[in-house]
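**Q** sharing a sequence plus its predicted fold:
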Amino acid sequence: MKNMISYSAEVQEAIDQKKPIVALESTIISHGMPYPQNVETAREVEQIVRDHGAVPATIALMDGRIKIGLSEEELELLGNSPDVAKVSRRDIGQLLATKKIGATTVAATMICAELAGIRVFATGGIGGVHRGAETTMDISADLEELSNTGVAVVCAGAKSILDIGLTLEYLETKGVPVIGYQTVEMPAFYTRHSDFPLSYGSDSTEELARILKAQWTLGLKGGAVIANPIPAEHALDKAFIDEIIEQAMSEAQANGISGKEVTPFLLGKVKELTEGKSLVANIELVKHNAKVGAQLAAAYQIL
């Protein structure tokens, strides 16, 4: 297995010196934002992690290896290549064997982070149960991974194009803690509010670290969702974004869009209908999650 994982010099030094590390996914770079904002955001996010006391480890699959930490050139390649594969659990073996470039989703990033001994992962939002899943069975692999893999995911909740209520029910069934950071309501990505209460919230990353430590010391399997709302000054109005998502859903249905094509269509349509405001919000919430992720990793490291 050691031959299939490689570390950047910065990450290897952090491991050797027992510095806190924050995993970062790479689908945000390859599939989540247009070029060049994707690469610029990736660099900014990495620097935010450094500025708040941790070492960033952006994860991707390249040259038949899991890369834990990427160079400037590798970030550019991910952001500007047209044929980067989107990698979840089922795709890892294939991508490594064929030595193709792959960008890791939340699920795949969690797997790779755990293999590397990294406990904290900062991203934008988790996947979840899609609207209409009672007939389509469209449920993100992120949720199953959260029930199996011991990594805490700092995110701005679930993407608001999803069925957030069913997503929370699924996570509860799987025994995954969903802890609000300075909130007791599940955030909904672009907006701070979803109208779905959480059973627990915490006001400090130190307390969050103690919760995670207790869970994993007991040998309880799985990770945790740290639900961190987008900063108020960058949040979109809930009624505004809800109306736009309904319009985007109607257009997807009218155009016969289904399966794995739904999410990219909806996100693209939301960006169009918000006149780019959703992209700005996306970038800001990722930066905020990186900051909180770094603080959490630093707090966990000293326990």
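**A** Received, thanks. Fair warning: this is a prediction, and the values are worked out from it, not measured in the lab.

**Q** okay, CA-based contacts and neighbour counts for the rest of this
**A** OK.

**Q** tell me where the stretch 201-303 of the chain has helices.
**A** 205-217, 238-254, 262-273, 277-301 (DSSP state H, counting those that start in this stretch).

**Q** mind listing what's buried in the last one?
**A** Right, helix 277-301. By 16 or more other Cα atoms under 10 Å, the buried positions in helix 277-301 come out as 277-279, 281-300.

**Q** now swap in the shortest one and tell me
**A** Using 16+ other Cα under 10 Å as the burial criterion, the residues of helix 262-273 that qualify are 262-263, 265-271, 273.

**Q** just the residues you listed now: which is nearest Ala107?
**A** Of all the buried residues of helix 262-273, Thr263 has the smallest distance to Ala107: 16.1 Å, by Cα to Cα.

**Q** how about the closest one, nearest residue that isn't a chain neighbour?
**A** Closest residue to Thr263 apart from its sequence neighbours, by Cα to Cα, 6 or more residues apart in numbering: Ile161 at 7.9 Å.

**Q** so Val120 makes contact with Val22?
**A** Yes. Using Cα atoms under 8 Å, Val120 makes contact with Val22 at a distance of 5.3 Å.

**Q** joint contacts of those two?
**A** Overlap between the contact sets of Val120 and Val22, as judged by Cα atoms under 8 Å, 6 or more residues apart in numbering, is given by 293, 297.

**Q** included below, for side-by-side comparison, is a second structure:
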Amino acid sequence: MIPIAYSAEVAAARKSGAAVVALESTIITHGMPYPQNIEVARQVEDDIRANGAVPATIAVIDGTLHIGLEDAQLGQLAQAKGVAKLSRADMAACIATGGTGATTVAATMIAARLAGIAVFATGGIGGVHKGAENSFDISADLMELAQTPVTVVAAGAKAILDVEKTLEVLETQGVPVIAYQQDAFPAFWSRGSKLKAPLRMDDPAQIATAHLMRAQLGLPGGQLVANPIPQESEIPSAELAPIIATAQADANRAGITGKGVTPYLLQRIFELTEGRSLTANIALVRNNARLASLIAIELSKKA
């Protein structure tokens, strides 16, 4: 039996049928330093509450899968050391051995499905890394979207990735990619890109209806809702492109590979943008949480 615990707030929402939005926990443990990480985590949860839904931050703590964290648990996780970063491959092992781990996009989707939560807000999904034709470095997030029925709201794929190849893999796996209120696929810290999104929807109710229709058709997997960063918070793609290229060249020179690539690049871009990338990251996560709340509320109306 899966050791699973619900926060008081999420337990009450499950009883009443209130809208719930899942949140990952790697942004707390691996995304920002303390105390900024706990401040942002609380901000994002409050954004969801302010929009009429209930936040469920997900993590594994001492071998128990927590769906929603009490405020004290959030604080403990924000200061914890040596927390594992969990994806599909190692989530079960962490629970089985009594470990503590923060959930990535893939692991959060798995936990959300177990808890009956249909909508998940994150920053950006993982995808196909540049040079993947040699390294085969492709995030488990893409396969998770293909098989786990959760609607994921993100600002696109992380800008350090090969976004064109990421979209190709999502298409091959039959994942709907829906740009919100624009035709272009958003580029994480930037609102737009040269890539056209396969689908566009302008209304949270449409997105909720599409989620339910997939289930009625018997189609596996979820949806990716690509929500552009607020205009006042974006870093234009023309400005970012040479910065990302510099960070990538630095990583190559330093021999950074595998799981070390993403954190290295994000830190290097933070340095090169003098902190603007982190400010933009916070803005897009909060924006995604707000949209996810609206979609979750529409789904709760149709339940």
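**A** Received the coordinates, thanks. These figures come from a predicted structure and were not determined experimentally.

**Q** tell me how far the residue of structure 2 most remote from its centre lies from Ala247 of structure 2.
**A** Most distant from the centre of structure 2: Arg253, at 29.2 Å, with distances by Cα atoms, centre = their mean. Computed as Cα to Cα, to the nearest Å, the Arg253 of structure 2 to Ala247 of structure 2 distance reads 10 Å.

**Q** coming back round to it: quick one: the helices of the stretch 201-303 of structure 1 as a markdown table, columns for distance to Asp16 of structure 1 too.
**A** Supplementary listing: the helices of the stretch 201-303 of structure 1 in a markdown table, determined by distance: least, Cα to Cα, whole Å:
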| stretch | distance to Asp16 of structure 1 |
| --- | --- |
| helix 205-217 | 21 |
| helix 238-254 | 45 |
| helix 262-273 | 39 |
| helix 277-301 | 13 |
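
**Q** got the buried residues for stretch 76-83 of structure 2?
**A** For stretch 76-83 of structure 2, by 16+ other Cα under 10 Å, it's 77-78, 83.

**Q** what do you get for stretch 112-132 of structure 1?
**A** 112-116, 118-131.

**Q** so which of those belong to helices?
**A** 112-115 (DSSP state H).

**Q** specify which member of the buried residues of helix 262-273 of structure 1 is nearest to Gln37 of structure 1.
**A** Looking across the buried residues of helix 262-273 of structure 1 and measuring by Cα to Cα, the closest to Gln37 of structure 1 is Lys271, at 13.9 Å.

**Q** quick check: the closest one vs Ile15 of structure 1, distance?
**A** Lys271 of structure 1 is 39 Å from Ile15 of structure 1, by Cα to Cα.

**Q** please enumerate the strands of the stretch 51-200 of structure 2.
**A** With DSSP state E, counting those that start in this stretch as the criterion, the stretch 51-200 of structure 2 has strands at 54-61, 64-67, 84-86, 101-103, 119-121, 151-154, 177-180, 199-201.

**Q** correct me if wrong: Pro209 of structure 1 contacts Leu296.
**A** Actually, residue 209 of structure 1 is Ala. It isn't Pro. Yes. Look at Ala209 of structure 1 against Leu296 with Cα under 8 Å: they come within range, at 6.2 Å.

**Q** ok, Ala56 of structure 2 - how many residues close by?
**A** 27 (other Cα atoms under 10 Å).

**Q** spatially nearest residue to it, not counting backbone neighbours?
**A** Gly68 (3.9 Å).

**Q** return the residues in contact with the one you found.
**A** 6-7, 9-10, 55-58.

**Q** which of the residues you listed sit farthest apart?
**A** Longest span within the contacts of Gly68 of structure 2, Cα to Cα: Glu9 and Ile58, 13.1 Å.

**Q** excluding its backbone neighbours, what's nearest the residue nearest in space to the middle of structure 1?
**A** In structure 1, the C-alpha nearest the mean C-alpha coordinate belongs to Thr123, at 3.1 Å (Cα atoms, centre = their mean). Nearest in space to Thr123 of structure 1, with sequence neighbours left out and distances taken as Cα to Cα, 6+ apart, is Cys155 at 5.4 Å.

**Q** the one you found reaches Arg192, doesn't it?
**A** No. Counting by Cα under 8 Å, Cys155 of structure 1 does not reach Arg192; the two are 11.8 Å apart.

**Q** ok, those two, which is more surrounded?
**A** Cys155 (31 against 23).

**Q** trace that one over to structure 2, please.
**A** With TM-score structural alignment as the criterion, the equivalent of Cys155 of structure 1 in structure 2 is Ala154.

**Q** these two touch, right, that match and Gly123?
**A** Yes. Counting by Cα under 8 Å, Ala154 of structure 2 touches Gly123, with 5.2 Å between them.

**Q** what touches both of those two?
**A** Joint contacts of Ala154 of structure 2 and Gly123 (Cα under 8 Å, 6+ apart) are 285, 288.

**Q** alignment lookup: Glu207 of structure 1 to structure 2.
**A** Match for Glu207 of structure 1 (TM-score structural alignment): Gln206.

**Q** tally of neighbours for that match?
**A** Neighbours of Gln206 of structure 2 (other Cα under 10 Å): 13.
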